[in-house]
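**Student:** Quick one, structure for this:
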Amino acid sequence: MISNHDANASIHQPDSYLNHIPAHVALIMDGNGRWAIKKGLDRSQGHAHGASKLREIVTKFGEYGVKYVTLYAFSTENWARPQNEVENILEILLTSINSELETLHQQGVKIIHLGDKTTLPEEISHAIAKSEQLTENNSKITLSVAFSYGGRSEIIQAIKNMVSEGIEAENVDEKTFERYLTTYGIPDPDIIVRTAGEMRLSNFLIWQSAYSEYYFTDVLWPDFGDEDVELVIKTFSSRNRRYGKS
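**Tutor:** From the prediction side, this is the model:
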């Protein structure tokens, strides 16, 4: 975890960090509800404000040269939340797609959905498919949205698909297995960022994060801004990634 002291110090590093930019940043966007409660608002307003930050943050990472951003928007476990909260989140997702899609497309953003589409309402599933189809040839930055996603269920589904295709055990290696993951074709995250002070993965990209760096911050997601993006970049630049080597 990066401490507040380390964060304050790291922002004064020279701009040489621009030579060491993560290709893939993954974000666990936590704290929408707590942000709303602190301000005396309904939790739904926290989710709405958090959603309104997405294009700003993705754009800012893109300005630094990050080529892949993955957002953990809704986990398989989140379906167990109160029904009215789930319905509100689904409505915000649909509104965000409809209002932001054309702008993201014009900015060269390629959109990919990670997760179980079969659990989604038809209207949302259709909107996601439309966004993927419209942006499939864009290449400036790839935005993967993990919605109704769980790392364990992704692994189980990959195994089921391999078995159904008759893959023999002796032919299974890491590269073969990765072809059956929803993230196939996307590099593993270089750094995983989690907001709101929580320090766990919560079933997010558990295969893909084997050698990822981690960045935990107390900042609530709706308050996450340009300076926080800069700190993520600078923190990554200070890490020595050995991949198990001495």
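
**Student:** drop to CA atoms for contacts and neighbour counts, all remaining ones
**Tutor:** Will do.

**Student:** So which residue is smack in the middle of the chain?
**Tutor:** Nearest residue to the geometric centre of the chain (Cα atoms, centre = their mean): residue 71, 2.0 Å.

**Student:** Check for me that that residue belongs to a helix.
**Tutor:** No: using DSSP: H, G, I helix; E, B strand; the rest coil, the assignment for residue 71 is strand, not a helix.

**Student:** dump the residue contacts of it.
**Tutor:** Contact analysis of residue 71 by Cα atoms under 8 Å, 6 or more residues apart in numbering lists 26, 27, 28, 29, 143, 144, 145, 146.

**Student:** which residues touch the residue sitting furthest away from the middle of the chain?
**Tutor:** The C-alpha centroid of the chain is most remote from residue 170, which lies 33.2 Å away (Cα atoms, centre = their mean). Counting by Cα under 8 Å, 6+ apart, residue 170 touches no other residue.

**Student:** Next one: it from residue 155, what distance?
**Tutor:** 18 Å (Cα to Cα, to the nearest Å).

**Student:** now do residue 218
**Tutor:** Distance, residue 218 to residue 155, by Cα to Cα: 30 Å.

**Student:** same question, residue 51
**Tutor:** Distance of residue 51 to residue 155, computed by Cα to Cα: 28 Å.

**Student:** Over to residue 188?
**Tutor:** Remark: distance between residue 188 and residue 155 (Cα to Cα) = 15 Å.

**Student:** Can you tell me the SS state at the nearest residue to residue 211 once chain neighbours are set aside?
**Tutor:** With sequence-adjacent residues excluded and distances taken as Cα to Cα, 6 or more residues apart in numbering, residue 211 is closest to residue 243, at 6.4 Å. Three-state assignment for residue 243 (three-state DSSP): coil.

**Student:** Another for comparison:
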Amino acid sequence: SMGHYAGLTKAKEIVRAAAELGIKYITLYIFSTENWKRTADEVGYLMNLIRSHLQSEFDFYKKNKIRLLHIGDISGLPGDIQSDLRSAMEETAGFSGTTLVMAINYGGRDEIIRGVRKLIAQGTAPQDITEEAFSRSFDVPGLPDVDLLIRTGGELRLSNFLLWHASYAELLFTDTLWPDYTKKEFYSDIEKYQTRNRRFGAVPDAQDGRHR
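**Tutor:** So this is what the prediction gives:
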């Protein structure tokens, strides 16, 4: 649909805005593991959009020194998209500007399950399974925790997105549909985030506001 096309086109505008603000990581939820439940025609259309975007916008990402990463079960994607994703990641690996993390065939629970399987396959002893070890088993080992999660379209749920990484994320919900979400609104949401008092579960000291 035109909505899907506009949504993927919007990615470029928001990624550029993030780069202008010096944001180091931005993750876009492009295709979830649940999206396979849609009709075959719609899934095929979405795959074609992803395929087209990776090819047509790659020069934009290279020109702007944007590093590309992928999270999700890459083995479940069409072979040519797997190849394009791997090439894009290899060719932008040396860039030190903003990193765009593309969540394609991604589900938060699925990533956790695949991580557990990886640890078991490696023969990891139960006592060696720490938060740090567990985070190294994810699709991108060492991916920073989410600071701000913006949910567009008036939905008030996480929809299985970055469940581990967003444990302490600040959440912002907007009624604006993603294709209509503007650079101006993105800037506004960043300003709102900057006013939040992030405690990470600690209780602020009544006198000086410090965590304890």
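
**Student:** The residue farthest from the centre of structure 1 matches what in structure 2?
**Tutor:** Counting by TM-score structural alignment, residue 170 of structure 1 corresponds to residue 127 in structure 2.

**Student:** How about residue 76 of structure 1?
**Tutor:** Counting by TM-score structural alignment, residue 76 of structure 1 corresponds to residue 33 in structure 2.

**Student:** nearest residue to its match other than its sequence neighbours?
**Tutor:** Using Cα to Cα, 6+ apart, the nearest residue to residue 33 of structure 2 is residue 105, at 4.8 Å.

**Student:** before we move on, what about residue 188 of structure 1?
**Tutor:** Nearest to residue 188 of structure 1 is residue 208, by Cα to Cα, 6+ apart, at 5.2 Å.

**Student:** Same question for residue 157 of structure 2.
**Tutor:** residue 151 (7.9 Å).

**Student:** Please report how far the alignment partner in structure 1 of residue 136 of structure 2 lies from residue 141 of structure 1.
**Tutor:** In structure 1, the residue equivalent to residue 136 of structure 2 is residue 179, according to TM-score structural alignment. As judged by Cα to Cα, residue 179 of structure 1 and residue 141 of structure 1 stand 21 Å apart.

**Student:** Compare these two and say which one has the larger neighbour count.
**Tutor:** Using other Cα atoms under 10 Å as the criterion, residue 179 of structure 1 and residue 141 rank with residue 141 on top: 24 against 13.

**Student:** is it true that that one touches residue 109?
**Tutor:** Yes: applying Cα atoms under 8 Å, one finds residue 141 of structure 1 in contact with residue 109, separated by 5.0 Å.

**Student:** can you give me the strands for structure 2?
**Tutor:** Remark: strands assigned in structure 2 by DSSP state E are 25-32, 67-71, 99-106, 148-151, 170-173.

**Student:** can you list those strands in CSV and add distance to residue 195 of structure 2?
**Tutor:** As requested, those are arranged in CSV below (distance: least, Cα to Cα, whole Å):
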stretch, distance to residue 195 of structure 2
strand 25-32, 20
strand 67-71, 29
strand 99-106, 24
strand 148-151, 12
strand 170-173, 11
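
**Student:** what about those strands, which gets the closest to residue 121 of structure 2?
**Tutor:** Among the strands of structure 2, strand 67-71 comes nearest to residue 121 of structure 2, with 19.9 Å by Cα to Cα.

**Student:** For that closest one, give me the average deviation versus structure 1.
**Tutor:** Taken over the aligned residues, the distance from strand 67-71 of structure 2 to structure 1 averages 0.4 Å (mean Cα distance after the TM-score superposition for structure 1).

**Student:** so where in structure 2 does stretch 137-145 of structure 1 end up aligned?
**Tutor:** With TM-score structural alignment as the criterion, stretch 137-145 of structure 1 aligns to 94-102.

**Student:** which residues sit against that stretch?
**Tutor:** Against stretch 94-102 of structure 2 from outside (Cα under 8 Å, 6+ apart): 15, 18-19, 22-30, 65-71.

**Student:** Same question for stretch 43-55 of structure 2.
**Tutor:** Contacts to stretch 43-55 of structure 2, defined as Cα under 8 Å, 6+ apart, come from residues 4, 5, 8, 35, 36, 81, 84, 85, 88.
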